[in-house]
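Student: Next comes the sequence, and after it the predicted model I'd like to discuss.
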Amino acid sequence: MFTGIVTALGTIREAHQSGDLRAVIACPFDPATIAIGASIACSGVCLTVVERGGVAGDAWFAVSISGESVARTVPGRWDVGTRLNLEPALKLGDELGGHIVTGHVDGVGTVAEVTPVGESKRFVIAAPHDLAPYIAAKGSITVDGVSLTVNEVIDQADGVCHFTLNIIPHTAEVTTIGALVAGDRVNLEIDVLARYLQRMQSLRS
């Protein structure tokens, strides 16, 4: 489990297909704190560490990415040179600073608009129609592994859902969100509570 609070940025250093896709991710962690078999969320995708090395501040870890994960996430997300939002899994006693995040991507959204608002940025993101029922104003959503609060939801005639986010300068600086522009695609994970509430409602109907 994760909280959607990004602790570091990583960069894909190597990626090659050997059954599953194997990627090596450079990061500023201390390799002594990365356990083999540990889970790390990489731009919202929960991946298992299979190898690690380097030194503190200049480390790396390797992961195997299944075909299902590749298909579910943003095309090109696992290319060499891509920057990733990183978050190690929660430990007992850790602060739950964001919201409960599983690291299982539900769909891919598209940045429709980015507008400066004071020192912050207002993002409009288009989510696919099958995720629309799970997105609510003032609810939580995970965008590329970052826990964010939905400001507004605008349902479109074609079933697509547009939702707005306010990205403060700190979030823009310490995550990949700040570099996004209109047309970019992002991994989306809906709030796990919304998932169960929607399921309960469907059964009642």
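Tutor: All right, it came through fine. Numbering: from 1, shown residues only.

Student: Only C-alpha atoms from now on, for both contacts and neighbour counts.
Tutor: OK.

Student: right, and T11 touches A23 too?
Tutor: No. With contact defined as Cα atoms under 8 Å, T11 and A23 do not form a contacting pair (10.1 Å).

Student: any chance you could map the strands in the chain?
Tutor: 8-18, 20-27, 39-42, 45-55, 58-65, 83-88, 107-117, 120-127, 140-143, 146-149, 152-155, 161-167, 185-190 (DSSP state E).

Student: Save the ones you listed as CSV, and put in distance to T176 and mean neighbour count too.
Tutor: Listed next are these as CSV, based on distance: least, Cα to Cα, whole Å; neighbours: other Cα atoms under 10 Å:
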stretch, distance to T176, mean neighbour count
strand 8-18, 8, 17
strand 20-27, 14, 21
strand 39-42, 11, 24
strand 45-55, 14, 19
strand 58-65, 19, 21
strand 83-88, 6, 24
strand 107-117, 13, 18
strand 120-127, 13, 21
strand 140-143, 10, 26
strand 146-149, 9, 22
strand 152-155, 22, 16
strand 161-167, 11, 21
strand 185-190, 10, 26
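
Student: mind putting those in TSV, distance to P75 included?
Tutor: Shown next, in TSV, are the strands of the chain (distance: least, Cα to Cα, whole Å):
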stretch	distance to P75
strand 8-18	14
strand 20-27	13
strand 39-42	14
strand 45-55	13
strand 58-65	13
strand 83-88	14
strand 107-117	9
strand 120-127	16
strand 140-143	15
strand 146-149	19
strand 152-155	25
strand 161-167	21
strand 185-190	8
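
Student: okay, now the one to match up with it:
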Amino acid sequence: MFTGIIETLGEVIELRNEGSNLHLTVKSTISPELKIDQSVAHNGVCLTVVSTKNNTYTVTAIEETLQKTNLEHLAVGDFVNLERAMILGSRLDGHIVQGHVDQTGVCTSVEEKEGSWFFTFEYRTDLNNHTIEKGSITIDGTSLTVVDSGKNTFSVAIIPYTYEHTRFNTYKIGTVVNLEFDVIGKYVAKLMAVR
């Protein structure tokens, strides 16, 4: 489980394909603290540390993960949002995030508004995911509040701190992002569909 509060950025320093798997080696400030078998969210995708070395560590993404996320678009030198699993008993500053990406979305608008930014994203509706105004959404692992919600679109407001310390400062129209919809909302939607 995660909170959606990004700890740091990590730089992708190596990508290696093995069969249908992709091994990502990442350099970050938290690398020396990681141990094999720990869970780390990469752009909101929960992956297991399989090896560590100096200031780097390696995780593996399987084919299903690559098909549902933006990890397949990564290149050496790209940065990813990183968050280690939450510690039970700590404050939950974001919202409950599983690290299980539901689908990707595409940035359709970036608007600067006197020191903050409004980003609009569009997503496929055939997967039955929904947003609601003032509800929670996770974008590339970042816990955010939905400002406006439409049938297949939503917007979020980004404060300067988040803009500077996450991948949001690299987003432009057409950027593909990972989306994890609110877990409570998903259960409610499922129960309503059963009724």
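Tutor: Thanks, I have it. In this text, all values refer to a predicted model and were calculated from it rather than measured experimentally.

Student: Can you give me the TM-score here?
Tutor: The TM-score (TM-score structural alignment, normalised by the length of the second structure) is 0.95; 194 aligned residues with a Cα RMSD of 1.3 Å.

Student: Which one, of the strands of the first structure, ends up nearest to G76 of the first structure?
Tutor: For the strands of the first structure, proximity to G76 of the first structure was assessed by Cα to Cα; strand 185-190 is nearest, at 9.9 Å.

Student: max-length helix in the second structure?
Tutor: helix 183-194 (DSSP state H).

Student: Onto which residues of the first structure does that one map?
Tutor: With TM-score structural alignment applied, helix 183-194 of the second structure matches the range 192-203 in the first structure.

Student: mean deviation (superposed) between the matching stretch and the second structure, please.
Tutor: Average distance, stretch 192-203 of the first structure versus aligned residues of the second structure after superposition (mean Cα distance after the TM-score superposition for the first structure): 0.4 Å.

Student: quick one: terminal-to-terminal distance for stretch 178-185 of the second structure?
Tutor: Length of stretch 178-185 of the second structure, first residue to last, Cα to Cα, to the nearest Å: 17 Å.

Student: re the thing from before, so how far is the match of helix 183-194 of the second structure off the chain centroid?
Tutor: 21 Å (Cα atoms, centre = their mean, to the nearest Å).

Student: Show residues contacting that stretch.
Tutor: For stretch 192-203 of the first structure, the external contacting residues (Cα atoms under 8 Å, 6 or more residues apart in numbering) are I100, V101, T102, P133, Y134, I135.

Student: Residue in the first structure paired with Q67 of the second structure?
Tutor: Match for Q67 of the second structure (TM-score structural alignment): A71.

Student: quick one: its match from I141 of the first structure, how far?
Tutor: From A71 of the first structure to I141 of the first structure the distance is 20 Å (Cα to Cα).

Student: Would you check the span in the second structure matched by stretch 170-179 of the first structure?
Tutor: Stretch 170-179 of the first structure maps onto residues 161-170 of the second structure, going by TM-score structural alignment.

Student: buried ones in that stretch?
Tutor: Of all the residues in stretch 161-170 of the second structure, those buried under the rule 16 or more other Cα atoms under 10 Å are T162, Y163, T166, R167, F168.

Student: In this structure the last one contacts Y161, no?
Tutor: Spelled out, that is F168 of the second structure. No. If you go by Cα under 8 Å, F168 of the second structure and Y161 don't touch, sitting 10.4 Å apart.

Student: How about V101 of the first structure: what's its closest non-neighbour residue?
Tutor: In space, and not counting its chain neighbours, V101 of the first structure is closest to F2: 4.8 Å by Cα to Cα, 6 or more residues apart in numbering.

Student: same question but for I167 of the first structure, I mixed them up
Tutor: That would be K121: by Cα to Cα, 6+ apart, it lies 5.1 Å from I167 of the first structure.

Student: So what does that neighbour match up with in the second structure?
Tutor: Match for K121 of the first structure (TM-score structural alignment): W117.

Student: so that match touches Y161, yeah?
Tutor: No. With contact defined as Cα under 8 Å, W117 of the second structure does not count as touching Y161 (11.1 Å).

Student: Distance-wise, check D37 of the second structure relative to I13 of the second structure.
Tutor: 20 Å.

Student: same thing with V183 of the second structure?
Tutor: Look at V183 of the second structure and I13 of the second structure: by Cα to Cα, they are 32 Å apart.

Student: same thing with K27 of the second structure?
Tutor: Counting by Cα to Cα - K27 of the second structure and I13 of the second structure are separated by 7 Å.

Student: next one: M86 of the second structure
Tutor: Taken as Cα to Cα, the span from M86 of the second structure to I13 of the second structure is 25 Å.
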